[in-house]
Structure formats: C-alpha cells, structure tokens
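In: from the sequence below, what's the structure:
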Amino acid sequence: MINSPLEDIEAAALQLAPAERARLAERLLVSLDEDDEILASWVAEAEKRGDAFERGEMEAIDFDEAIAQARARLANRRAA
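Out: A predicted model of the protein is given here:
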C-alpha cells in the first residue's frame, strides 16, 4: 500500500521531538489564518514556553495533573 503525501508528512512529523512537533503545529495553525491576532499571540506564547522548556527553565506536567490543578484553582475561586 502506498502512503499519501499527507501520511508521509504525518509520519515524519511524529518522529520529531515534542517541542519541534509543537512548533510545527503552531506554524501550521498560523498558516490557516495569518491575520488572526489572537492566534498569533497564542503561538508567540507557546513558542516562548517551548523555548523555556528546552532551556530547562520550565517543567512539563502530566495532562491529568494539569487538569486537576486547573479544576482546583477554579473551585478555590468559586469558594472565595
């Protein structure tokens, strides 16, 4: 079975390091609507955080832990 160009690109992208995949995803999103200032701001922030992670200035946490922390913060705000 022959892969489509999209499948080849996807397979190659999945071989990238997580930070590189994130940067690629950001660039692809921006390419969909380059005039979207909000998206551009999010991309800039994501790149800043990705770079900080690569420099060891920021840690990654498990997705489930991140959700639990966010829910706890929301619960604390509601209780206040």
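
In: only C-alpha atoms for contact and neighbour calcs from this point on.
Out: Fine.

In: so who does the residue sitting nearest the centre point of the chain touch?
Out: Nearest to the mean C-alpha position of the chain, counting by C-alpha atoms, centre = their mean, stands Ala22 at 4.8 Å. Taking C-alpha atoms under 8 Å, 6 or more residues apart in numbering, we find Ala22 in contact with Gly50.

In: change it to 10 Å
Out: Each residue near Ala22 by C-alpha atoms under 10 Å, 6 or more residues apart in numbering is listed here: Leu16, Leu28, Val43, Ala46, Glu47, Gly50.

In: the structure of the following sequence is requested for comparison with the preceding one:
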Amino acid sequence: YLGTQFPYNTAHQMGTMKMGTDPQRSVLDTYCRPHDLDNVFVTDGCFFVTSGAVNPTLTILAQTLRVADFIKKEVL
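Out: Predicted coordinates:
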C-alpha cells in the first residue's frame, strides 16, 4: 500500500481567475471581486489558486456564502 502512487487529478475547471491581494499576480481580490471592477463578484471554481485533490463543490459554496455576507454587509 505505501509503495503505491495515487495520481491526483481533477475534471473540475478551476483556477482561471485566481484570487489574491496583488493585482499583478491575481485577477480577483479576497472577496472574489475583480481588482479593477467594484460591482462584480465571481464565486465559481475559477477563484482557486490551484486545483485540490477532492471535489471543490463544498468549498465553492462556502466561499459563495462568505462573499454573499460581505455583499450584504458592505455593498448593499
């Protein structure tokens, strides 16, 4: 068992608009808002910096709830 290599891959498209604090190295800020747009939020799988080893659905849902809470408190 320990000598067996398990390949990790994913069929989920993600990482096309990575999240970060530096506009030169990322597209989205920490609330999934494009650095150069104030009223757009992106909460699908594209905010991931890289793909993980498990299905990302619950993480995407958690991020969406976090961003929705931010919008409710800070934007509306």
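
In: overlay the chains and give the TM-score.
Out: The TM-score (TM-score structural alignment, normalised by the length of structure 2) is 0.33; 42 aligned residues with a C-alpha RMSD of 3.9 Å.

In: nearest to Leu6 of structure 1 among the contacts of Ala22 of structure 1?
Out: Leu28 (13.4 Å; C-alpha to C-alpha).

In: can you name the element that comes right after whichever helix or strand that closest one is part of?
Out: According to DSSP states H and E, Leu28 of structure 1 maps onto helix 18-32. Scanning forward in sequence from helix 18-32 of structure 1 by DSSP H and E, the next helix or strand is helix 37-54.

In: quick one: that next one to helix 18-32, angle?
Out: When axes from the mean of the first three to the mean of the last three C-alpha atoms, to 10 degrees is applied, the directions of helix 37-54 of structure 1 and helix 18-32 differ by 170 degrees.

In: please state the offset of helix 37-54 of structure 1 from the chain centre?
Out: Relative to the chain's own centre, helix 37-54 of structure 1 is displaced by 8 Å; criterion: C-alpha atoms, centre = their mean, to the nearest Å.

In: report the buried residues of the helix holding Leu28 of structure 1.
Out: Neighbour counts over helix 18-32 of structure 1 (16 or more other C-alpha atoms under 10 Å) mark Ala19, Ala22, Arg23, Glu26, Val30 as buried.
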